[in-house]
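Trainee: Coordinates for the following, if possible.
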Amino acid sequence: MEKKSFYSNHRSKLQDIWLIPAIIVTIFIGKSIAEKGIATGFIFLILPFAVGYFVMIFFRPRIGIIGFLIYCFVMPYIGKHVSGLQVGLGIEALLFTTLFAVIFYQTNRFRKRHLNNDLVWMSIAWMILTFLQIGNPERPSILGWVYEMRSSTLYWVLTVVLSFQLLNKRTDINLFLNIIIILSLIGALYGMKQLYLGVDAAEHQWLEEGGKKTHILFGKLRIFSYYFDAAQFGASQGHLAIVCIILATGPYSLLKKAWYGIAGLLIFYGMLISGTRGALFAVVGGGLMFLILIKQTEILIVGAIVGFGFIGILKYTTIGNGNAEIVRLRSSLDPKDASLQVRLMNQELLRNYLSTKPFGTGVGTMGQWGTKFNADKYISQIPPDSLYVKIWGMYGIIGFIMWFGIMLYITGKSAGIIWLTRDPILKNQLIALCGGSTGILLCSYGNEVLNTMPTSAIVYMSWVLIWLSPRWDIPAPKTEPVVPKNPKRLNEYDYSA
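Mentor: From the prediction side, this is the model:
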């Protein structure tokens, strides 16, 4: 048998022509790994699986929205460990791929009427206002608008629309809770690893490149786990801590109560080691909402006493001052705190500057993108330090009133839906979701957390699950009509009973 050789009989011609692109690709991969590190090789390793996953989304769009939720947790970790990778684009890739799958594949299975509700229309109204901000008289940079619009509007609209289409089963609320609790618990454990064993090489480099300015205070590391930063880590941990604590009070088995309770305590500890003072208000706000929604006066009174007692201990005593985390948490209740005074001064500057700008200075003029793309604007030099302040600066008082009104409406209607829920297990889950979301809304006054992943995805999907919950509730009991003893005297009986 003639042996097959690399070259054909004509030495100038390769027998297997496909080897040429294979060799070129191999050289390119090798060069990339040599220049950018082994993490780049990991990207090439998972690339075929990623392509396969995106193809699967067109056959089962549900895995797209679930993958999006998981990716929002791990995205910051990937960004820190793979230098130069635009991890934020992965969110758009997942959301738009899932949207196209919903539109073009098995369209008869998805109902447009499910989108005809106030939650969707409010998100669209906010998107319209954001697009109108392109014409802001201050003429902000269009690139700044594009980058800011993604987190402030685009993710909101797409997440709500896709969740209404794809999270349409009773078991989806259980799946959602399991995913966010497990990933948050892993985040807390990873944060403990950073605290007791130290950060890895990539995280150390991130700190040296500027992160240590805000993450090393008085020689002590503020833990950020695999989140974007310590502020987001702390707020998210506070959010999920109160969710777990509320679930632990539900009508479940002892084993399940223990799972929620232990997870809640560990995640609460994750909040403490983050050094994020504002995260306390996520727990306080969520706990207060829980006490209101259970509609039990005795528990409300006891819970209020315990809650105010805890706050009183932090504010008026020195108990726990030997612990740095408690000391920093205590400073969040000090009205003379230097950080708070600086924020109040910045807000006074904004109040004077925005007095003649009812529509603000435009989307993308404050915060990270304001500094990068609108450095010539006076407002870009003022740190917002708050989602409320940032929206006020970018959209003006008119936009802020609209946004705050939407938030209040969503919170109020969520409470109304929960009050009418009859299924005790479902009601407990909804209270946990509503309490957590309300806590984040309150927490966003001190930090810009609602517009940052994974908190954004969790809150938006929580809203949708609350809106969908009436279809999963126990049917209302039917009342039997009163049958008259004498049919001839119908007017004597009330059939509305």
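
Trainee: contacts and neighbour counts: CA atoms only from here.
Mentor: OK.

Trainee: and the closest residue to residue 185 other than its chain neighbours, how far is that from residue 450?
Mentor: Spatial nearest neighbour of residue 185, excluding adjacent residues (C-alpha to C-alpha, 6 or more residues apart in numbering): residue 267 at 5.8 Å. Going from residue 267 to residue 450 by C-alpha to C-alpha, to the nearest Å gives 19 Å.

Trainee: next one: residue 187
Mentor: Residue 187 sits 18 Å away from residue 450, taking C-alpha to C-alpha as the criterion.

Trainee: Neighbour count for these two, which is higher?
Mentor: Using other C-alpha atoms under 10 Å as the criterion, residue 187 and residue 450 rank with residue 450 on top: 27 against 24.

Trainee: Settle this for me: the more buried one is touching residue 442, isn't it.
Mentor: No. Using C-alpha atoms under 8 Å, residue 450 makes no contact with residue 442, being 9.7 Å away.

Trainee: Now show me the structure for the sequence below, then we'll compare the two:
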Amino acid sequence: MELHGNITASLSIPRIAVGLLIAGGVTVIAYAFTHYGLPAGAAVSMLPIGLCALWFSLRNPAVSMLGMLVLNYFIMYLGREFLHGVPVGLILDGAIFFNVAMVLMQALVQRVEWRRAATGVTLASAIWMIYCVLELFNPQSISPKGWTMAIRSLAFYFFLIVVLTQLTMARYKYLKAMLVVWSVLTLVAVLKALVQKYVGFNAAENYWLFVEGGSVTHIIYTGVRYFSVYSDAANFGAGMGLAMVVFSISALYYENRWMKIYLLAVAAAACYGMLISGTRSALAVPFAGYAVFVVLSRNFRMVMAGVILIIGAFIFLNFTSIGQGNSIIRRARSAFNTQDASFQVRLENQDRIRALMKDKPFGAGLGHGGGKAKVFAPNAPLSQIPTDSWFVMIWVETGIVGLLLHIGILLYILGRGAFLVAFRLRNNQLRGLTAALISGISGVVVMSYGNEVLGQIPTGAIIYMSMAFIFLSPRFDKELEEAELEKHAVPGKNLLALNPRSRTALPSTLAKE
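Mentor: You can find the predicted model right below:
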């Protein structure tokens, strides 16, 4: 009886402590609401959620990276709706450095396998970051403020996201988890675009359109261009085109019928979102992406089918007038019109930039390209000319040397990924998912000639994370191969005694979902 009483008493102490903690928390929240108003009360109310997120992140930093992916997706929406005048990039800064802190804190209590990040993409991103840091000393740069504004999105995000992804998500299940989270975010973005189209814009969106001038490029003679939770329609179109390519290809490599249907539905929704964005250059994403996948597939029937479909779509849009009465088809068809007035203006702007860049092999300095440079260099000639292109912007800010380096890094990453898919990866599903990421990134790279989308929020972070997964794919392949060996192991046999070459004789089944 005495023992039972002691146990009961010991159990009741934690219950009392939890009860007191809850009561105290409710009291503090109520006090904050009544004495300091709604913002303070809401902030205090979020503390328990923040503590839970901290606890889960410390236990598994991959959860924190997925959280960053979600937050990154809504940064531009939060800025438009609630944070007027606040540099919204600081939100992503905070999320990235939170993940850095989680990795460092984990390293204090257990060994972190730093060599996971010892890959080619880490080296490539480090080289690019060093080049961009050295741009601070560019004699052509008018103000260091431009460098401060541009270095984060242009170089730091690339390096840090690549490294963090490789350190925290070096298991195959995290690649699949990222795809699932991204697919849900895509559906949310399409749903928001549908609300804009069929219900209307909310107060914050109307303010951006009609007070801050967004209507000039988004409500035009061809109709309304919808932008969802993205910064603008071009960014939205690029994100949806990327999702369309990645999820439609990924669907081919899942055994589970419902997963196939789900991913194809997400791809179809993303296609619709891309079309209602009214971004003509976004068509380059599926055209280039599927063309790359056709080459990577090395399947004669798929190659022939892909070539026929791509050529058929090109002929339909470029050489016929079928469906011209439909505004979406009409916009898509105009993407192939090289006599288009806006296209001609872009060519003229590039000629003007070319004349100004003759004596600037290292560029005008980070942040000194296009309209954004007017803040600190209002009279600079280059600030008067829109860059209208990611690669033109890189050219203006880092020079021909930086442009060639940047293009070389992108080609290396895509080329290395293609090599892995074609010659190294053995698991069929992993090969397909990796090819999907390579194809999607290739499409956005091609589109970036016409729009500044490659490093934009949220597309940039998704692409950098995808690049890291491409370079993690050999590790995933080894993980899946070892799981396959264990599955087919004969009791009493030593798996380590197997010759690595003999492993290829084992059944090569798809990884199970």
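
Trainee: Give me the aligned partner of residue 324 of the second structure over in the first structure.
Mentor: Using TM-score structural alignment, the partner of residue 324 of the second structure in the first structure is residue 321.

Trainee: Now the residue nearest the centre of the second structure: which helix or strand?
Mentor: The centroid of the second structure falls nearest to residue 462 when counting by C-alpha atoms, centre = their mean (1.5 Å). Assessed by DSSP states H and E, residue 462 of the second structure sits inside helix 459-487.

Trainee: And that helix, what does it pack against?
Mentor: Contacts defined by 3 or more C-alpha pairs under 8 Å, 6 or more residues apart in numbering; DSSP states H and E place helix 459-487 of the second structure against helix 61-73, helix 120-134, helix 157-168, helix 172-198, helix 233-251, helix 390-419, helix 428-447.

Trainee: Counterpart of residue 138 of the second structure over in the first structure?
Mentor: Matched across to the first structure, residue 138 of the second structure falls on residue 136, judged by TM-score structural alignment.

Trainee: Thought residue 439 was touching residue 283 of the first structure, still the case?
Mentor: Yes. Residue 283 of the first structure is within contact range of residue 439, at 6.1 Å (criterion: C-alpha under 8 Å).

Trainee: shared neighbours of the two, anything?
Mentor: Both residue 283 of the first structure and residue 439 are in contact with residue 239, where contact means C-alpha atoms under 8 Å, 6 or more residues apart in numbering.

Trainee: And residue 416 of the second structure? What does it align with in the first structure?
Mentor: Mapped onto the first structure by TM-score structural alignment, residue 416 of the second structure lines up with residue 413.

Trainee: burial measure for residue 204 of the second structure, as a count.
Mentor: Number of residues near residue 204 of the second structure (other C-alpha under 10 Å) recorded here: 14.

Trainee: Can you verify my assumption that it contacts residue 79?
Mentor: No. Using C-alpha under 8 Å, residue 204 of the second structure is not in contact with residue 79; the gap is 9.8 Å.

Trainee: Which residues are in contact with the residue mapped onto residue 120 of the first structure from the second structure?
Mentor: Aligned counterpart of residue 120 of the first structure in the second structure: residue 122 (TM-score structural alignment). Counting by C-alpha under 8 Å, 6+ apart, residue 122 of the second structure makes contact with 159, 162-163.

Trainee: What are the buried residues along the helix holding residue 462 of the second structure?
Mentor: By neighbour count with 16 or more other C-alpha atoms under 10 Å, helix 459-487 of the second structure contains the buried residues 459-477, 480-481, 484-485.

Trainee: Distance from it to the middle of the chain?
Mentor: 17 Å (C-alpha atoms, centre = their mean, to the nearest Å).

Trainee: Identify all contacting residues around stretch 469-481 of the second structure.
Mentor: 119-121, 165-166, 170-172, 175, 417, 420, 424-427, 430, 434, 437-438, 511.

Trainee: so which strand or helix has the aligned residue in the second structure for the residue nearest to residue 185 of the first structure?
Mentor: By TM-score structural alignment, residue 267 of the first structure lines up with residue 270 in the second structure. Element membership for residue 270 of the second structure (DSSP H and E) is helix 257-276.

Trainee: average offset between that helix and the first structure?
Mentor: On superposition with the first structure, the mean distance recorded for helix 257-276 of the second structure (mean C-alpha distance after the TM-score superposition for the first structure) is 1.2 Å.

Trainee: So what's the gap between that helix and the chain middle?
Mentor: Put simply, helix 257-276 of the second structure sits 17 Å off its chain's centre (C-alpha atoms, centre = their mean).

Trainee: Would you confirm that residue 367 of the second structure contacts residue 149?
Mentor: Yes. Residue 367 of the second structure lies in contact with residue 149 (C-alpha under 8 Å); the separation is 6.5 Å.

Trainee: Compare these two (neighbour count), which wins?
Mentor: When residue 367 of the second structure and residue 149 are compared for neighbours, residue 367 comes out ahead with 30 against 16, by other C-alpha under 10 Å.

Trainee: Helix, strand, or coil at that one?
Mentor: State at residue 367 of the second structure, reduced to three classes by DSSP: H, G, I helix; E, B strand; the rest coil: coil.

Trainee: What residue in the first structure is paired with it?
Mentor: Using TM-score structural alignment, residue 367 of the second structure lines up with residue 364 in the first structure.

Trainee: measure its match to residue 372 of the first structure for me?
Mentor: For residue 364 of the first structure, the distance to residue 372 of the first structure - C-alpha to C-alpha - is 9 Å.

Trainee: shared neighbours of the two, anything?
Mentor: The contact sets of residue 364 of the first structure and residue 372 overlap at residue 144 (C-alpha under 8 Å, 6+ apart).

Trainee: nearest residue to residue 290 of the second structure other than its sequence neighbours?
Mentor: Using C-alpha to C-alpha, 6+ apart, the nearest residue to residue 290 of the second structure is residue 439, at 6.5 Å.

Trainee: The aligned residue in the first structure for the one you found: neighbouring residues, count only.
Mentor: Here residue 439 of the second structure is matched to residue 435 in the first structure, going by TM-score structural alignment. As a burial measure, residue 435 of the first structure scores 32 neighbours (other C-alpha under 10 Å).

Trainee: Equivalent analysis for the one 4 residues further on, please.
Mentor: The tally of other residues near residue 439 of the first structure (other C-alpha under 10 Å) stands at 28.

Trainee: who's in contact with it?
Mentor: So residue 439 of the first structure contacts 239, 281-287 (C-alpha under 8 Å, 6+ apart).

Trainee: between those, which has the most around it?
Mentor: residue 239 (36 neighbours).
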